[in-house]
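Engineer: Got a sequence here, can you build the structure:
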Amino acid sequence: MTDPGDLPIPEPPEDGRRERALLARKWAYLLGGIGYVPLVHASFEAELTALLDALCAEVYESGQEHSPGSTGSLEAAGARLAELNCASGQAITVTMGVLGKGLLTLPEFQPAEEFAERVVGVLGALAASVVVAAQNATLAQQESLKLSMLKAVRDAKYELRTAQARFDEVATSSASGILVTDLDGTLVTVNAAAGVMLGHAPDELTGRDLFELVHPDYKLVLREDYRALLTGEVERIKQSQRLLHRDGEPVSVSLTASLLRGAGDEPSHFVTVVEDGTELSLLQNELSRQALHDVLTGLPNRQCFGTRMENLLGGADPELGVTLLRLELDSFAVVRNGLGERAAEQLLIAVAKQLKSVMAKEKALLSRFDGAEFAVLVENGPDTPDPVRLVHELRQALTEPTYVDGHGLALSVSIGVVNRPAQDSEAADLLRESHQALRRAKANGHGQWELFHPEQNRLDRETDALAAIMPGAFEHGDVEARYRPLVRLADGAVHGVEVQLSWDPPGVGPLSDQHCRRLAETTGLMLPLGEWLLGTGCRQVGWWRQRLDRDLRMLISLSPHQAADTDLLTRLVGVLEETRFPAERLLVELPMLALAADLGETRDNLGALADLGVRPVISVRGLGDGALALVADLPVHGVRLDCGLLDGIAPDSPVAGLLRDLPELAHRTGADVIVDGLTTADQARFWLAAGAELAVGDHYGGPCRPDELAGVFGDRGQEEPPA
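Structural biologist: Okay, the predicted model is just below:
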């Protein structure tokens, strides 16, 4: 066995030496009062001091990066405690209580919150090591006992008195219960430990049938096991069992039975050794509880919540049903990154307490999932508030500031709600539905909530299914490029083309460019898809320019993800070099929302594009989004206006007057105006009079394949480019 004193132990800080010594002294004092320790107190205290140093080293080691800790040292520590007779349930409880509190008061483990999880892990491993060491010692003792008994029986003809004396000594001093029966199960010898377990004096049990002491549910099975042992089908019985105490209560034991043979190697007796399993069961139950609960908040974790949810669904009122709420703190990363992990953990603890307080009057099951996500399952009763009221109460409680280190912390919360699902709904389905509702709530911004609707869920699932299969469709060439004319309003001549995405999934129908982009953004496909679209468009437009000898421009839009991509310039330069497309003939549209929010590298990318010679364009979708104010500060070549701004507006209305002023405002910054979505000649005349230069829309032609666009360019454009 490895001596814990030989383990590599980091030196404690100077102010921690005395605290360690005091903690070891307290530990030794409390353990020494429980039972017999085979050492003088000074030596025992020195042993525990060495063990304490080893445990401190394990706490340090478990926190080191790339280091899982040394399980061997903990096994050695557990074995040493077992050797010192400190492996009983009471001793383990004292050890866990003293060290659980004491370690976190040592100066080297401050602040305690940072070391709490390590200390719990090390103490849990120590407890398990003690139990394993005790079990091994018990098994070794049982094996030794069996060998002693076998030898005593075999030598009984010559040394009966000596063998009987040895057996009596072993049985009397053993902490395990020993029951010797004849071959029909009648007890002939019972030691004191077995009597204590069963609440009888040993002589009260002698002469009784062993199987009368077995719980009725297990009696017949155990009889069959003993018959198998007698016939030689098995060499030993080793199993968990339930015996009956004198008061009728079941006693959980670990039972090991062997067959004793006498003269001529004939079976003579059964010897049964039983070990009280109550303390071990309690420890196992506690470890199981910790595995099913969140260490930080004490709430059931996701696994426990799902299991208990299955049971609660079956017992819910068939009329009122249940309500499941899925909550997530908005911008939780801001607290964690700005104030540190401790503040974030304290906030989560406070949120758990607030949830318990709000739901105290309801029959509810609470859980903490991953990160800042919680779940609440309410068994609806006659007085249970409707979902709107529940959400209101939860949001009101969670907006109350929680003070951590002098900072008042309060975050908004997004909530997804599933109310009164079908009675035969399964827990997994409800969890998925609540997650979908939460996802939709978060898509609407912070502090929002959404009620699950089956029809909306169906549409969301169809959208998610399309997003999931889109990468495969792109890989197989089913996602294609489409082109529409970019026309000069002054004379109707084709100035260039806009390249867009098109996909026609089987059974769904053609999807627009915007629909394709939303799906691609969902899975992160937009970056490689956008690079492919740019390259395809540059090659096609370059071929048209060569064949038609016309100075065609190409317009391509970027999604917010693309606009903020740190590798945007690298991707674009690579495509331009590969296709030899002139940068000054490329118009790249960036979404105004990404610029206004300054997402990622969006503003830097715009400036880099302009420096490269590319013509940046900003899209404007409304009157109040402030896009034109951005134009004055950025190197923007064009502004793209939505023709839909004209819908339902009288030509002489004040709003129409504002729209007429937009091109002039853009011109003052040096930007041209592109109008999107023109469908009528009247709209074309309006924007031409307002001063707009370019336009796209169905009035001039919708998105189409290259061969379909050939008629716009003339006969020479009808030929296809070479592969």
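Engineer: CA only for contacts and neighbour counts going forward, please
Structural biologist: Noted.
Engineer: OK, contacts around Ala77?
Structural biologist: Going by Cα atoms under 8 Å, 6 or more residues apart in numbering, Ala77 touches 4, 51, 54, 126, 129-130.
Engineer: hang on, I meant Val59
Structural biologist: Val59 neighbours (Cα under 8 Å, 6+ apart): 115, 118-119, 122.
Engineer: Which PyMOL command selects the buried ones in these?
Structural biologist: Of the contacts of Val59, the buried ones go into a single PyMOL selection, burial set by 16 or more other Cα atoms under 10 Å:
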select buried, resi 115+118+119+122
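Engineer: Mark which of the contacts of Val59 are part of helices, please.
Structural biologist: Counting by DSSP state H, those place 115, 118-119, 122 in helices.
Engineer: Here is a second sequence; please produce its structure as well for comparison:
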Amino acid sequence: MRHLSATTDSAPGGQASGAPPEAGAARADAVERWTGELLARTTAPRSRAKLRRQLAERWDALAALVAAPGFQPDAATEVGEWLVATGFTDPAGIGCTVEVVGAAFAGADPVRVARVLGAIAAGYAKSVCERVSAELEEDRAALADTLERTRRDLHDSEARFRQVFTSSDAGIAIFDLSGALLEANPALTRMLGHAEDRPGGSAHPALDPAALFPPGELAALRSAWTSAGDADTRVEQQFTGPQGDPVWANVALSVARDAAGRPKYHVAVIEDVTEQRMLRDYLRHQALHDVLTGLPNRQSFLPRLERALGRPGSITLCYLDVDSVAIVNDGIGYEAGDEMLRVVARRLTAVVAGEDATVARIGGDEFVVLIEDGPGTPSISALAEAIDRELSEPVYLSGHGVGVTAGMGFVRTSARDGDVMALLRQAHSTLRRAESGGKGQWGIYDAGQDARDRGRLALIATMPGALENGEIAIDYRPVERVADGGRVAVAARLRWDEPEFGVVGHEECLDFADTLGLSGHLGEWLLDEACAFAAVEGVPVVVRLSVDQSRDPDLAAVVGDALRTSGLDAAALWVSLDSGGLAGGLDVVEDNLTTLSDMGVRRLLHGFDCGLREVSLVERHRLHGVELDVPPGEPLAREALALLVPLLRSTGALVVGDVPGADLAVRW
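Structural biologist: Below you'll find the model as predicted:
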């Protein structure tokens, strides 16, 4: 058995050196789960610690194999072979192995993962077959030995032969050199579904070739030993069993010789491997299909998409995201959510039944539809309408009629040999752009818009590294009284000098952080730095927060830590919350305003849209100030602003901004 070994240096405990702690934790969790799954499927006493060490070694080797530049998936067959060698021969053992490894490597190259899973399954099936074949080989060897002894002692060899021939679990057939069947043992007659004696039939029906082998099957056997000549050979062949059902068998063909060493008989030892073949096919299917819906999964779909791109003509790819799955799961139950996904799978398949199409499920609530366009393939708008119409029929789950909608992103291309992952990304980005307009929307790929979006997303993705490496700075701009120009505070403003995209300002940095989920870390760093600066300079500081930071339930704790660390007086910190946070978290924003007031922190509001809730909030919480942006140039907007400023000032709030009637302004 080949040994699969990791090709990367390892630290103590099996974790790759230099790997982040979270990677080690994920590895440990996966190995522990794998260990538990295997132990649950064996009755033999085993050392859990020893098994965990053995699985950890193979886990590291699989991880190295998936990430290796020179990808050799066949090396993964050792894992399947090892399972059989160590006694985990229950089909559930390989099933849980495929499940655990497939789930843990979901973020890796899907094509590599699919090939590694297939190699594991192939190694398992091969070892099971080899174990069975070993038993078959023993029978064949015993038979060959018996025939050889016939030359020296006919009586003894005949007795031994008869014992092996009649008691063997393997089917044995003996043919003359012309290929005529001379004799078949009871096991073979049972295997192919014939009784050893038939009332009213011939006395020896097993001797009739037609009773055991149809002409085509007999011809295949003759062809196999003709090709092998005098040498022994093995073939896998399908036979016809009871009721016409197929029987797959491993056939060992050998030549029996007379006392002079001349070929006299052909001997076929036939082992039924139907169950092993079914297991192999099942494992292959499980590795390449979604268990819930039966559709092809991501590992199966990507090679199909690659083949479609290699053929002439155009293709249409639809990336589809089912709305409300989480709502159904939480509101009605996960069983209902699963049934809804199964219904969606059936309906999508029905929509494209007349096309050369593939429907696959590649994520929790994400499906893809690939159509190799033909003369009758509808336009994208007609296809979107057909899918929407089919899905809009209510799905009855637990007695409730649930509506199904889906966002869709379409790409139609005739590019040959394109990048599969790039095409999938284009469809997905089109879907996300459509979903920004609401649920149940669809869109068509726009290369220009996609290029702009990719540039912005690439910039957002690099923000954590920029923050970690000190590329994001804080500018402190004076906040002055409009009346006399006296400085009353400084405003902390973020600035990111990105070499490729230029200067990214404060508002964009906040928006990027909210998009990426980095707002908590960025806000904590901004407050710490601003408070430390204000404490040293002895001047109040205005810190403008993002929408997510403004409705963060832990905001007061973060502000308190910044004040304690810097020693800054609470009244010298002016925290400006984004009014955009009111839409999705009014209660949390109000709680933050109240708590900050109790701490003695000055509170402001920015992003002010002159809404009634915002005006009410200013009065109810007696805010220290309101930051107003420059209004549009239309006279009505300026008139509305002129009326708003006195109203805000009447509450005691300072008006901050480059607008008429403002009390304070941030200078550049």
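Engineer: Spatially, which two of the contacts of Ala77 of structure 1 are the most separated?
Structural biologist: Ala54 and Val130 (14.8 Å; Cα to Cα).
Engineer: quick one on the thing from earlier: using JSON lines, please lay out the ones in helices among the contacts of Val59 of structure 1 together with distance to Met526 of structure 1.
Structural biologist: Shown next, in JSON lines, are these (distance: Cα to Cα, whole Å):
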{"residue": "Phe115", "distance to Met526 of structure 1": "43"}
{"residue": "Arg118", "distance to Met526 of structure 1": "42"}
{"residue": "Val119", "distance to Met526 of structure 1": "46"}
{"residue": "Val122", "distance to Met526 of structure 1": "47"}
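Engineer: which one of those residues sits closest to Ala597 of structure 1?
Structural biologist: Out of those, the member with the shortest distance to Ala597 of structure 1 (by Cα to Cα) is Phe115, at 39.3 Å.
Engineer: and that closest one, how far is that from Leu123 of structure 1?
Structural biologist: 12 Å (Cα to Cα, to the nearest Å).
Engineer: Would you mark the buried spots in stretch 368-376 of structure 1?
Structural biologist: Buried-residue list, stretch 368-376 of structure 1, by 16+ other Cα under 10 Å: 368-369, 372-376.
Engineer: Give the aligned equivalent of Leu370 of structure 2 in structure 1.
Structural biologist: For Leu370 of structure 2, the aligned position in structure 1 is Leu377, judged by TM-score structural alignment.
Engineer: Assign that match to one of the three secondary structure states.
Structural biologist: Of the three states, Leu377 of structure 1 takes strand under DSSP: H, G, I helix; E, B strand; the rest coil.
Engineer: my guess is Trp248 of structure 2 is in a strand, correct?
Structural biologist: Yes: counting by three-state DSSP, Trp248 of structure 2 is located in a strand.
Engineer: As CSV, the contacts of Ala77 of structure 1 with neighbour count, secondary structure and distance to Lys356 of structure 1 would be great.
Structural biologist: Formatted as CSV, the contacts of Ala77 of structure 1 follow (neighbours: other Cα atoms under 10 Å; DSSP: H, G, I helix; E, B strand; the rest coil; distance: Cα to Cα, whole Å):
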residue, neighbour count, secondary structure, distance to Lys356 of structure 1
Pro4, 25, helix, 44
Leu51, 24, helix, 40
Ala54, 24, helix, 40
Leu126, 25, helix, 33
Ser129, 25, helix, 36
Val130, 26, helix, 36
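Engineer: Out of the residues you listed, the closest to Val391 of structure 1 would be?
Structural biologist: Closest to Val391 of structure 1, out of all of the contacts of Ala77 of structure 1 and judged by Cα to Cα, is Leu126, at 44.3 Å.
Engineer: just to revisit the earlier point, out of the ones in helices among the contacts of Val59 of structure 1, the closest to Ser62 of structure 1 would be?
Structural biologist: Taking those together and measuring to Ser62 of structure 1 by Cα to Cα, the closest member is Arg118, at 6.5 Å.
Engineer: quick one: the nearest residue to the closest one once chain neighbours are set aside from Leu325 of structure 1, how far?
Structural biologist: Of all residues not flanking Arg118 of structure 1 in the chain, Val59 sits nearest, at 5.8 Å (Cα to Cα, 6 or more residues apart in numbering). In this structure, Val59 of structure 1 and Leu325 of structure 1 are 38 Å apart, going by Cα to Cα.
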